[in-house]
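Student: Show me how the following folds:
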Amino acid sequence: MLTFAEYFAGIGLVYEGLKKSGWKPVLANDIDVKKQIIYEMNHGSDHFLLKDIYDVDPSTVPFATLATASFPCTDLSLAGARKGLEGAESSAFWGFIKILKGMKHRLPPIVMLENVPGFLTSNKGKDFLDVIHSLNELGYRCDAFQVDASYFVPQSRQRVFVIGALANLIPEMNNSSIRSTRLRPKVLEKLISDNDMNWGEFPLPELPTRLPRNSLINVLEDIPEQSELWWKGDELSKLLDQMSDKHRLIIEEMINADETTCGTVYRRMRNGQVRAELRTDGIAGALRTPRGGSSRQFVIIAGKGNCRARVLTGREYGRLQGVEDKFDLSGVSENHARFGFGDAVCVPVIEWISDHILHPLALKI
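Tutor: Below is the predicted model:
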């Protein structure tokens, strides 16, 4: 049986991505009780452990074929203070390593890490290399690649994945091998080529064709124009006033068009001022956790002389992460749902990795 232990499990979207390949969870660990609620609503409570990862006793962790860790990105992200793996949150990665070391002869044969692209440049690449070194020391040969969720869903979401496998399961990297730059950007290629570590390489196909430009409209809920969720008065005017002249002109063109089109808007701080930045390529920006108003994403619909905007709903956040509508959110507040999905993985990306790496690897064990 294919089994996995999921650390920093959140609301369980790694589980969502693995279950179609037949993977079964033996442990899900997280410290956030609000995420636990959504996780257990959808995946049950028998294997969920609400505990700080540093407090998890390795001797109590069941053996699993795979261990996954989507460790906190806060101190690695380009948007943060970039304290790296010594930061208050991202340092939780070392709690994961502590568990692996404590498991000794019960090490999972495969591990998968996931984080933001800033992981590659944090402390000038040292943090990424420290992670690889820590896995190498445990006997894992490592491959790394970057995937943009926009090849699977209408959301631009670049994420770095590290796959480690006990050395007998993965071929050593061939120095002449060159992976597509869509999967291995230059910064990652240089980190690998310049550092003599125990690298491996999995055969990966090209990513699928990107979704058509109008895909975003397909994830939006059918909310009547009369709904109070839509901004039409002062709130809408304030949002438009926060746009640059260039983006305001695009909105005017959308309003005057004969067809209705949609875009997304994020509020960001630019030179000390709040700016509403418009995106109209049919792809939403990367979802984030709505700890503050600036991190919420808005949809704006315009055409035939009209314009309206609103915050994306929790269900829409889920759809942008590739989650089916049968995922239970009953009784969950909108902000609670947005937070859970905004701090999660894209389900079809995990499915793709499982189909092409994790499942074939597991069959070798």
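
Student: Only C-alpha atoms from now on, for both contacts and neighbour counts.
Tutor: Will do.

Student: Setting the sequence-adjacent residues aside, check what's closest to Cys142.
Tutor: Once flanking residues are discounted, Cys142 sits nearest to Gly164: 4.3 Å by Cα to Cα, 6 or more residues apart in numbering.

Student: Show me which positions of the helix or strand where Phe339 lies end up buried.
Tutor: Here Phe339 sits within helix 334-342, counting by DSSP states H and E. For helix 334-342, burial by neighbour count (16 or more other Cα atoms under 10 Å) applies to 336-342.

Student: The residue nearest to Cys142 contacts Val111, doesn't it?
Tutor: Yes: look at Gly164 against Val111 with Cα atoms under 8 Å: they come within range, at 5.1 Å.

Student: of the two, who's got more company?
Tutor: Each of Gly164 and Val111 has its neighbours counted (other Cα atoms under 10 Å); Gly164 has more, 29 against 25.

Student: Next up, the contacts around that one.
Tutor: Listed by Cα atoms under 8 Å, 6 or more residues apart in numbering, the contact set of Gly164 reads 110-112, 135, 140-143.

Student: For it, pull up the helix or strand it's in.
Tutor: Element membership of Gly164 [criterion: DSSP H and E] is strand 158-166.

Student: Please point out which parts of that strand sit buried.
Tutor: Quick answer for strand 158-166 (16+ other Cα under 10 Å): 158-166.

Student: one more to put side by side:
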Amino acid sequence: MARAPRVPKAAQIEAAPAEPDLLDNAPPPRETTRLFGHAEPVARLAAAFESAPPQGLLFEGPKGIGKATLAFRLARALLSTVPGTPLAPDLASDPESRTAHQIAAGTHPGLMHLTRPYDEKTKRFKGDLTVDVVRRIVPFLGSTSADGGWRVVIVDAVDDMNINAANALLKALEEPPKRTIFILIAHVAGRVLPTIRSRCRAIRLRPLTEAEMRKALATMDVDPSLAEAGEGSLRRALILAAAGADVVHTARRLLTRTALTDVRHHHQLAELGAQRKDDQFATIVDLVLDAMAARVRDGAGRLPLAALDAYAAAYLEATADRRRVEVFNLDRKEVLLSLCDRLAAADRAASNPA
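Tutor: Below you'll find the model as predicted:
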């Protein structure tokens, strides 16, 4: 569901790196001082730094739930606190401090943020977090930290690394200098090398509750009715908001099992997604995929395997069709009509199992 990446305001400053996967309707995590949800892991983190500070943390959880925001919140707290002083229980720090402004600009000397690099030749971000990027850790850790304070390395995301980059990170994790903390962000925990995981304290972050989502969306002037569709991911809700709450609610209504029995609704949905408005087609396809995934979850343990396989096949075909549209510029309406037909056929198979 990723929109076209943008370069954050901070990237206008020479020392600030460009960041992939940012949204036009939300500030980058380095600039975000509010964290929604995750009260329990935040409290545990604050207590850990008072008793036995870890050298490596692994923030795991679905994309868009606040892992990077928490990483920068912790970095801001560590780099703002006088050595020997305990962190605030909620990891709060002065958002107007010099440290906070430096972190927002990407210029704090005690913080290194590693992401997939931007390729000037192709004018897009690379698919991997490369070994050349990870090797920057060595000179960074070789420098002297200010006032004996912390040095913080945020790797966002560790599951974007290729094998060479992962091995380079592993070497850096083996013997870090004192008062150094690695914060690794993982969207898919299974992609993290066991050797890297073993050197980190894993912090599992859960999707936000609907109440937390509503509160967050309200503060960002986004329709709170998208909280349910966001499924615990603020990022997902913001992407849906770009298409418009009315479009999302209409599409979700047209994708119910009952609605899909009427072919006229197939055409309504296809017309909606065929409009060349921002990423509306991508949003509608994602909602179709969500509907397929939800039917599998609802039918697990209840429907026969053949019925679940029908949904799985439709899901794979839908993802392939979305890619073909991007590559070959196919007719969007025809693609969406085909997706609706496949989902309706899978619904019929599930309703009349052999």
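
Student: TM-score for these two?
Tutor: TM-score of the superposed chains, computed with TM-score structural alignment, normalised by the length of the second structure, equals 0.32; 179 aligned residues with a Cα RMSD of 6.3 Å.

Student: got the contacts of Gly164 of the first structure as a markdown table, with secondary structure and distance to Tyr39 of the first structure columns?
Tutor: Formatted as a markdown table, the contacts of Gly164 of the first structure follow (DSSP: H, G, I helix; E, B strand; the rest coil; distance: Cα to Cα, whole Å):
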| residue | secondary structure | distance to Tyr39 of the first structure |
| --- | --- | --- |
| Ile110 | strand | 23 |
| Val111 | strand | 21 |
| Met112 | strand | 20 |
| Leu135 | helix | 28 |
| Tyr140 | strand | 29 |
| Arg141 | strand | 31 |
| Cys142 | strand | 29 |
| Asp143 | strand | 29 |
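
Student: possible to save those as TSV with distance to Ser193 of the first structure?
Tutor: Listed next are the contacts of Gly164 of the first structure as TSV, based on distance: Cα to Cα, whole Å:
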residue	distance to Ser193 of the first structure
Ile110	23
Val111	22
Met112	21
Leu135	18
Tyr140	18
Arg141	15
Cys142	13
Asp143	12
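
Student: With respect to Thr68 of the first structure, which of the residues you listed is nearest?
Tutor: Relative to Thr68 of the first structure, the closest of these is Met112; by Cα to Cα it sits at 4.7 Å.

Student: Quick one: residues contacting the closest one.
Tutor: For Met112 of the first structure, the contact set (Cα under 8 Å, 6+ apart) comprises 66-69, 161-164.

Student: change it to 7 Å
Tutor: Contact analysis of Met112 of the first structure by Cα atoms under 7 Å, 6 or more residues apart in numbering lists 67-69, 161-164.

Student: possible to save the buried residues of helix 334-342 of the first structure as CSV with distance to Leu188 of the first structure?
Tutor: Shown next, in CSV, are the buried residues of helix 334-342 of the first structure (distance: Cα to Cα, whole Å):
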residue, distance to Leu188 of the first structure
His336, 34
Ala337, 33
Arg338, 30
Phe339, 29
Gly340, 29
Phe341, 27
Gly342, 25
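
Student: Mind picking the two most distant members of those?
Tutor: Among those, His336 and Gly342 lie farthest apart (Cα to Cα), at 9.9 Å.

Student: ok, so what distance separates Ile255 of the first structure from Ser237 of the first structure?
Tutor: As defined by Cα to Cα, to the nearest Å, Ile255 of the first structure lies at a distance of 14 Å from Ser237 of the first structure.

Student: again, but for Arg279 of the first structure
Tutor: Counting by Cα to Cα, the gap from Arg279 of the first structure to Ser237 of the first structure is 18 Å.

Student: quick one: which helix or strand includes Trp94 of the first structure?
Tutor: Assigned by DSSP H and E, Trp94 of the first structure falls in helix 93-103.

Student: Give me the buried positions along that helix.
Tutor: Here helix 93-103 of the first structure shows 93-101, 103 as buried, counting by 16+ other Cα under 10 Å.

Student: Considering the residues you listed, which is situated nearest to Glu316 of the first structure?
Tutor: Glu316 of the first structure lies nearest to Phe93 out of those, by Cα to Cα, at 29.9 Å.

Student: Spatially nearest residue to Phe125 of the second structure (excluding sequence neighbours)?
Tutor: Of all residues not flanking Phe125 of the second structure in the chain, Tyr118 sits nearest, at 4.2 Å (Cα to Cα, 6+ apart).

Student: tell me, how many neighbours does the one you found end up with?
Tutor: Neighbour count for Tyr118 of the second structure, taken as other Cα under 10 Å: 17.

Student: returning to what we had before: in TSV, list the buried residues of helix 93-103 of the first structure along with distance to Val311 of the first structure.
Tutor: Converted to TSV, the buried residues of helix 93-103 of the first structure look like this (distance: Cα to Cα, whole Å):
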residue	distance to Val311 of the first structure
Phe93	33
Trp94	36
Gly95	36
Phe96	35
Ile97	38
Lys98	40
Ile99	40
Leu100	41
Lys101	44
Met103	45
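
Student: What residues does Ser193 of the first structure make contact with?
Tutor: Per Cα under 7 Å, 6+ apart, neighbours of Ser193 of the first structure: none.

Student: ok, now how distant is it from Val187 of the first structure?
Tutor: Distance, Ser193 of the first structure to Val187 of the first structure, using Cα to Cα: 10 Å.

Student: Now list whatever residues contact both of those two.
Tutor: With Cα under 7 Å, 6+ apart as the test, Ser193 of the first structure and Val187 reach no residue in common.

Student: Now do the host helix or strand of Ala229 of the second structure: everything it contacts.
Tutor: Remark: Ala229 of the second structure resides in helix 227-230, with elements defined by DSSP H and E. Contact with helix 227-230 of the second structure is made by 210, 213-214, 236-237, as judged by Cα under 7 Å, 6+ apart.

Student: for the helix or strand hosting Arg253 of the second structure, which positions count as buried?
Tutor: Assigned by DSSP H and E, Arg253 of the second structure belongs to helix 245-254. Buried residues in helix 245-254 of the second structure, defined by neighbour count with 16+ other Cα under 10 Å: 245, 247-248, 251-252, 254.
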